[in-house]
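Asks: predicted structure and sequence below. I'll ask about it afterward.
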Amino acid sequence: MSTVCIIPARYASSRYPGKPLATLRGATGSEKTLIERSWRAACEVADFDAIHVATDDDRIADHAKSFGAKVLMTSTEARNGTERCAEALEQLGDDVEIIVNLQGDAPLTPPWFLSALVAGLRADPDAALATPILRCDGETLSALKADRAAGRVGGTTAVADAAMRALYFSKEVIPFTGSAYADDAPTPVFHHVGVYAYRPDALRAYPTWPVGPLETLEGLEQLRFLEAGQVVRCVEVAAQGRKFWELNNPEDVPRIEAMLAEMGLP
């Protein structure tokens, strides 16, 4: 039984058309596209038996093949990355134990996040999927609040129960805290890292479930699992000195490039 990483990528993003092909400059001045950086992040993970880019766009497919990625072509009907992964799974056969969805807008995802994610799903037999959460420091919390104040849809936050089962995910900053925090101080807010590890049966069922009001309001695909009564395991991960941010809007490009430079990532 294998663990497969799928990187879903679409060109027609409503907030950032062509986002997978946007270029990011690294610490050495080298420019690589978002999809290539996400694929290279996946290649650092020893737990993966195979890595595929799943897309419905020939431009993304041709570019992914140019840097050595395997590509699975999917339909234009997929409404989000999870549905695209479900389509891709049907091309992979029945010997897949875990499918990891590394969203194509998360090039800063460290390999230990993904290894911890796979281990977390295996440790919780009742969970349909697992997803990482990262405790915000004061600097990250301020950045999340600044996005919301400016009317930008930025990072997602998560709340979980004592057993680390997800209670809710939101584009708002939750839970509320009116306290001030130093840049390097821990806060009670968790940044959701947009990566998922699914069990095959749950992933196959996902497209058949109705899109509920919470998923519709928040625009967050993982809420469909909660609205369907599925157990979502949150896996707390540690930054270990790495910065993390997703590319949600064009304004995120300089922020991520600054993080690449600060961490010395090429």
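Replies: Arrived safely. Numbers count the residues shown, from 1 in each chain.
Asks: contacts, neighbours, all on C-alpha from now
Replies: Will do.
Asks: touching, residue 28 and residue 266? I think so.
Replies: Yes. Under the criterion of CA atoms under 8 Å, residue 28 makes contact with residue 266 at 5.2 Å.
Asks: center of this protein - which residue?
Replies: residue 194 (2.3 Å; CA atoms, centre = their mean).
Asks: tell me how many other residues crowd the residue lying closest to that one once chain neighbours are set aside.
Replies: Leaving aside its sequence neighbours, residue 194 sits nearest to residue 103 (CA to CA, 6 or more residues apart in numbering; 6.5 Å). By other CA atoms under 10 Å, 24 other residues sit near residue 103.
Asks: so how far is residue 94 from residue 103?
Replies: From residue 103 over to residue 94 the distance is 23 Å, taken as CA to CA, to the nearest Å.
Asks: residue 225 now?
Replies: The value you get for residue 225 to residue 94, if CA to CA is used, is 22 Å.
Asks: more neighbours, those two?
Replies: residue 225 (21 against 11).
Asks: contact partners of the host helix or strand of that one?
Replies: In this structure, residue 225 sits in helix 223-227 according to DSSP states H and E. By CA atoms under 8 Å, 6 or more residues apart in numbering, the residues outside helix 223-227 that reach it are 167, 168, 169, 206, 209, 210, 211, 212, 214, 215, 231, 232.
Asks: how about whichever helix or strand comes after that helix: buried residues?
Replies: On the C-terminal side of helix 223-227, the nearest following helix or strand under DSSP H and E is strand 232-237. By neighbour count on 16 or more other CA atoms under 10 Å, the buried set for strand 232-237 is 232, 233, 234, 235, 236, 237.
Asks: this is the comparison structure:
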Amino acid sequence: MSPETVIIIPARYASTRYPGKPLVGLRGASGDSRTLIERSWRAALSVSGVDAVYVATDDERIADAARAFGANVVMTDIACANGTERCADALARLGIVPRVVVNLQGDALLTPAWFVSALISAIEAGAEVATPVLRLTPETYARFVDDRRVGRVGGTTAVMTAQGQALYFSKEVLPYTGRSYARTEQVPAFHHVGVYAYTPKALARYISAGACDLETLEGLEQLRFLYHGQPITCVEVDARGHEFWELNNPEDVARIEAVLRREGIA
């Protein structure tokens, strides 16, 4: 019998921007260093109502590290171009057809459990693809703009309809406003949090559609869904005072370790 809800953590070693990223050590509040992939796995385990968690990789170094801290590992095809393709490949190799598949990307270790729970609820309510968006604060907006100013790829922004359906995602800061924001102002821009929930049927359509120019140009896998007319439901989430940041570049290590210390995450 297939599990109803699964989380798959896709992880590859040969990242263009940050080779070996899943095995990078991050020191938490206790002073202990844990790898990025272990911290992402721990984040997945904190989500309630999930029947199984798998690390999906094509690299034995990541697989060995994941097995060492107790994770279930599924080896996937080296030809998988992105995390969504790796999730689909993992499902096929596991021989399961769950109701909800969550792709918790391996660099999103600070993802709060309630972000993932909100996506699961969206799929259960009828969405086929769902992803969280977080309104930028003036501070995080400035960080996004600074990253782009120096030519560094930072977080991704999302633009949506009034009904919360995705119009576009970009590594540029969209919408462009050309200004900064005071601490008391509301920023009209949203951070796309790199987590997805899908139905198996939506995943199968993604694979059969094949890569599109937009996803290749931006380096954003979710644009394949939009290009081929598959709606993506953007679920606005509340950070509840927690700082969210992905590990995109080596410069992010210090930022994330500071958050781990500040929030008492061991």
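Replies: Nice, I can see it. In this text the structure is predicted, and so the values were computed from the model without any measurement.
Asks: TM-score for the pair, please.
Replies: Laid over one another, the chains give 0.96 as their TM-score (TM-score structural alignment, normalised by the length of the first structure), with 264 aligned residues with a CA RMSD of 1.2 Å.
Asks: to which residue of the second structure is residue 107 of the first structure aligned?
Replies: Under the alignment by TM-score structural alignment, residue 107 of the first structure pairs with residue 109 in the second structure.
Asks: I figured its match hits residue 40, correct?
Replies: Yes. Using CA under 8 Å, residue 109 of the second structure makes contact with residue 40 at a distance of 4.3 Å.
Asks: if we can go back for a sec, the match of residue 107 of the first structure and residue 176 of the second structure, how far apart?
Replies: Residue 109 of the second structure sits 28 Å away from residue 176 of the second structure, taking CA to CA as the criterion.
Asks: all helices for the stretch 1-150 of the first structure, in order.
Replies: Remark: helices assigned in the stretch 1-150 of the first structure by DSSP state H, counting those that start in this stretch are 34-43, 58-66, 81-89, 111-122, 138-149.
Asks: what's the closest of these to residue 181 of the first structure?
Replies: Residue 181 of the first structure lies closest to helix 138-149 among the helices of the stretch 1-150 of the first structure, at 4.9 Å (CA to CA).
Asks: just the residues contacting the closest one, thanks.
Replies: For helix 138-149 of the first structure, contacts defined as CA under 8 Å, 6+ apart pick out 153-155, 172-173, 180-187, 189.
Asks: what about the equivalent of residue 53 of the second structure over in the first structure, how many neighbours?
Replies: Superposed on the first structure with TM-score structural alignment, residue 53 of the second structure falls opposite residue 51. Counted with other CA under 10 Å, residues neighbouring residue 51 of the first structure total 20.
Asks: just residue 163 of the first structure next, same as before
Replies: Other residues within reach of residue 163 of the first structure, judged by other CA under 10 Å, total 8.
Asks: from residue 244 of the first structure, how far out is it?
Replies: 25 Å.
Asks: cool, residue 259 of the first structure as well?
Replies: Distance from residue 259 of the first structure to residue 244 of the first structure, by CA to CA: 8 Å.
Asks: how about the contacts made by residue 120 of the first structure?
Replies: 130, 233, 235.
Asks: and it, what pairs with it in the second structure?
Replies: Using TM-score structural alignment, residue 120 of the first structure pairs with residue 122 in the second structure.
Asks: for its match, give its distance to residue 197 of the second structure.
Replies: Residue 122 of the second structure is 9 Å from residue 197 of the second structure, by CA to CA.
Asks: so what sits against both of those two?
Replies: residue 130.
Asks: in contact with the spatially closest residue to the match of residue 53 of the second structure that is not a sequence neighbour, which residues?
Replies: Closest residue in space to residue 51 of the first structure, ignoring its immediate chain neighbours: residue 5 at 4.7 Å, by CA to CA, 6+ apart. Applying CA under 8 Å, 6+ apart to residue 5 of the first structure gives the contacts 42, 48, 49, 50, 51, 52, 99, 100, 101, 102.
Asks: try 7 Å this time
Replies: 48, 50, 51, 52, 99, 100, 101, 102 (CA atoms under 7 Å, 6 or more residues apart in numbering).
Asks: and these, which of them are buried?
Replies: Neighbour counting by 16+ other CA under 10 Å classes 48, 51, 52, 99, 100, 101, 102 among those as buried.
Asks: okay if I get these as a markdown table plus distance to residue 148 of the first structure?
Replies: What follows is these, written out as a markdown table (distance: CA to CA, whole Å):
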| residue | distance to residue 148 of the first structure |
| --- | --- |
| 48 | 35 |
| 51 | 34 |
| 52 | 33 |
| 99 | 32 |
| 100 | 29 |
| 101 | 26 |
| 102 | 25 |
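Asks: next step: the residues you listed restricted to strands.
Replies: The strands, defined by DSSP state E, take in 51, 52, 99, 100, 101, 102 from these.
Asks: can you redo these as TSV with distance to residue 201 of the first structure?
Replies: What follows is these, written out as TSV (distance: CA to CA, whole Å):
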residue	distance to residue 201 of the first structure
51	20
52	20
99	11
100	14
101	15
102	19
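Asks: what is the nearest of the residues you listed to residue 34 of the first structure?
Replies: For these, the nearest to residue 34 of the first structure is residue 102 (12.2 Å; CA to CA).
Asks: ok so, going back, out of the contacts of helix 223-227 of the first structure, the closest to residue 73 of the first structure would be?
Replies: Closest to residue 73 of the first structure, out of all of those and judged by CA to CA, is residue 206, at 19.2 Å.
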